[in-house]
Structure formats: C-alpha cells, structure tokens
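[1] Sequence unavailable; structure follows:
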C-alpha cells in the first residue's frame, strides 16, 4: 500500500513541509528566507522619467550553504495597477565561512553579474566583482545592491547602477514585506 501523501524525494524550502534544516553557514542570511513583495521607485539619467514598480523577491535553500535568489518586477501606474513586466533575475548567493557572500545573478536581458559582499546583522551589501554581457546586452559596468531587514517582516532594497557610460548611482529602491505577514 502506497503513502497517500506523495513527498518529493529531494526536499527544498520551496515545498512547504519538506524543508531541510538550513546549513550553518546560512546563519547570517536566515532572516531573508521566504517571499517578499512590495513597491518601489526607480530612476536613471538615461530614462525619460522616474517610475514606480512592484517587486517580488524569493530566497530559498536546499540544505546546502547557498541561497537560491529570484526577483521579478512590474512597472505600475499611480494606483498600483501593473502596466507590464519590468525586470527578472535569478541566481545564487554562496556563503563563505567568514560571512562573505559571493552572488551570481543573471538576467534574461543578457547580463550576468558576480558580486561579492558581507552579511551581518540582518544586512547584506553586494558590489560587482565582474559583469559578463551577451553580445546584444545593454552595457553594464557595475552594480551595488543593499538588502536590509528593518524588522522580521520588512526588507529594504537599494540598487545602484553604472551603465551606458554613466557612473555608479542610485537606480532602484523598494520596501518589501514578508508574504503572509499581513
């Protein structure tokens, strides 16, 4: 007789009830686990105007010393109604024994970033180590991403960008709430 509840043979935090214990190296990033949603504002000198966006970010793990990272964004109007998809990226945050983080982040627009930083006290600051571009991708020279937990259910995201001949400067900021936190 088979078990009526089918369990996946490979547990992951993306499957409720099957999550393995986090790897001890993930301790500085445990507070990031889960799905975060919210709104933000963006700007850049090469854009005609400032814009509002909605964002969803998910961090998960499978028991090994890295987090899976996935982010999606949509341009929204003044009422918060989605106008169109805006950005998407995915990748991995690899934890090192001394709290350093090596992040690999890819975008469907042909940009692949390797960033490095440090996680401590509910915050992570990542700066570009290297950027690889597909032949038709927009020129991106550097980024800086800051993620800060202000409490257990609020995540602040700030993204600086150096692209298309411009120096590193503010591009995006958002306030995200942990999904299911009300």
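    Yes, it's here. These numbers come from a predicted model, not from an experiment. Numbers count the residues shown, from 1 in each chain.
[2] From here on, just use CA atoms for contacts and neighbour counts.
    Noted.
[3] longest strand of this protein?
    Secondary structure of the chain read by DSSP state E shows that its longest strand is strand 82-95.
[4] could you say what helices and strands the helix or strand that it is followed by packs with?
    Using DSSP states H and E, the helix or strand that follows strand 82-95 in sequence is strand 100-107. Strand 100-107 sits against strand 82-95, strand 111-120, with contacts defined as 3 or more Cα pairs under 8 Å, 6 or more residues apart in numbering; DSSP states H and E.
[5] Mean neighbour count, these: which tops it?
    strand 111-120 (a mean of 19; mean count of other Cα atoms under 10 Å).
[6] Show me what that strand is packed against.
    Here strand 111-120 touches strand 100-107, strand 123-133, going by 3+ Cα pairs under 8 Å, 6+ apart.
[7] dropping in the other structure now:
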C-alpha cells in the first residue's frame, strides 16, 4: 500500500487503498479487425467512508487525426464502484482456502453495457474476470472481459483489458500506464 489510508476509508477497502486518487497517462488499444490507436486517460478512485470505492474513467483520442477523430476528442467513459469481500474460508480443489480478498466491481458504460467483475486482490495486483455482462439491444456484442490492474516500478498504475466480442476469441484490447496526479 502506497502511503497511509485516508481517515474516511471504510476498513473493508484497505486492500484497495493503493488505488485511491487520480491517475493520468496514455494507453494503446486495438482489436482483431480494428487499427491500433493511442489514447489518453484519467481514472479516479474515491472514498466517501462507505464500503465501496467510487470509480470514474474518461478516455480521449491521443493519436493522429483519423476517421474524423482529432487529438483530445472524447472516447469512452466508465463509472462504477469497487468493493471488497473477506477471503473465502472454503477449501478449493487443492484442499486449501484462498486467502486473497474478493473484489467485486460494477461498471456502467454510456454505450449500453453494464459489467460486473469478480476477482482477487493480492498486494497491489487486482485480477478481475467478468461475472455478468449485460447490454441493451443496440449495444455492441461483448461476451466477456478480463482485467488486470497493478502498481509497477516507479509506483505507476498499469492495467490490461482483454475482451471477447463480436464472435471473436478473448484477446488484448486496451492497456495503459498511468501516473498518480499531483493534487
């Protein structure tokens, strides 16, 4: 955990305290049948004392002008909540209980998709797999998503998102390295 947890952080969220704050940086994206691209991003994890972190992500085009997009034009927004459940005491297939806290993430996207992820937090690494993914009738067909977040050398936040969509297999979609914003 980087630094002390704020006084208003709910005790259940201590395993996620390293995420608190605003992070900014750049990432790369792409998918089968799509040209790769660069994007800018800002993510904020915030606590209000309740047992869930608020989460907001905004991305913008950071590549050369293409397909009517100019640098700085908005791309995607995600909003939601992250919460932590105590580790399971039930033995797994190997007879041992997994002592990693369980992370539950609920996200909503303005293009008609809502996602619920379940995963684990180990130190400063969070691994998430989609548990439920729903969409409106006009949203693109996304059937699964896997996310990995973690602190890397220098204290930056790095993440990777793999996606299964449009009948294509699970594959790399987005990745970024973000620096903690100075407040």
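    Cool, the structure landed. For clarity, every value in this text was computed on a predicted model and none was experimentally measured.
[8] picking up where we left off before, quick one: distance of the longest strand of the first structure to the chain centre.
    Chain-centre distance of strand 82-95 of the first structure: 6 Å, with Cα atoms, centre = their mean, to the nearest Å.
[9] And stretch 7-24 of the second structure, by the same measure?
    Distance, centroid of stretch 7-24 of the second structure to centroid of chain: 14 Å (Cα atoms, centre = their mean).
[10] Please work out which residues outside it touch it.
    Under the criterion Cα atoms under 8 Å, 6 or more residues apart in numbering, residues 1-3, 5, 40-53, 83-86, 101, 121, 123-124, 157, 178-181 lie in contact with stretch 7-24 of the second structure.
[11] Could you rerun that using 6 Å?
    With Cα atoms under 6 Å, 6 or more residues apart in numbering as the test, stretch 7-24 of the second structure has contacts from 1-2, 5, 41-47, 49-51, 84, 178-181.
[12] The second structure: strands as residue ranges?
    For the second structure, the strands defined by DSSP E cover 21-31, 34-46, 53-61, 74-85, 102-109, 113-122, 125-135, 142-151, 157-165, 171-180.
[13] Would you reformat those strands as TSV and include distance to residue 15 of the second structure?
    Below are the strands of the second structure laid out as TSV (distance: least, Cα to Cα, whole Å):
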stretch	distance to residue 15 of the second structure
strand 21-31	15
strand 34-46	13
strand 53-61	11
strand 74-85	8
strand 102-109	9
strand 113-122	7
strand 125-135	10
strand 142-151	12
strand 157-165	15
strand 171-180	18
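[14] Buried ones in stretch 103-113 of the first structure, by neighbour count?
    Neighbour-count burial for stretch 103-113 of the first structure flags 103, 104, 105, 106, 107, 111, 112, 113 (criterion: 16 or more other Cα atoms under 10 Å).
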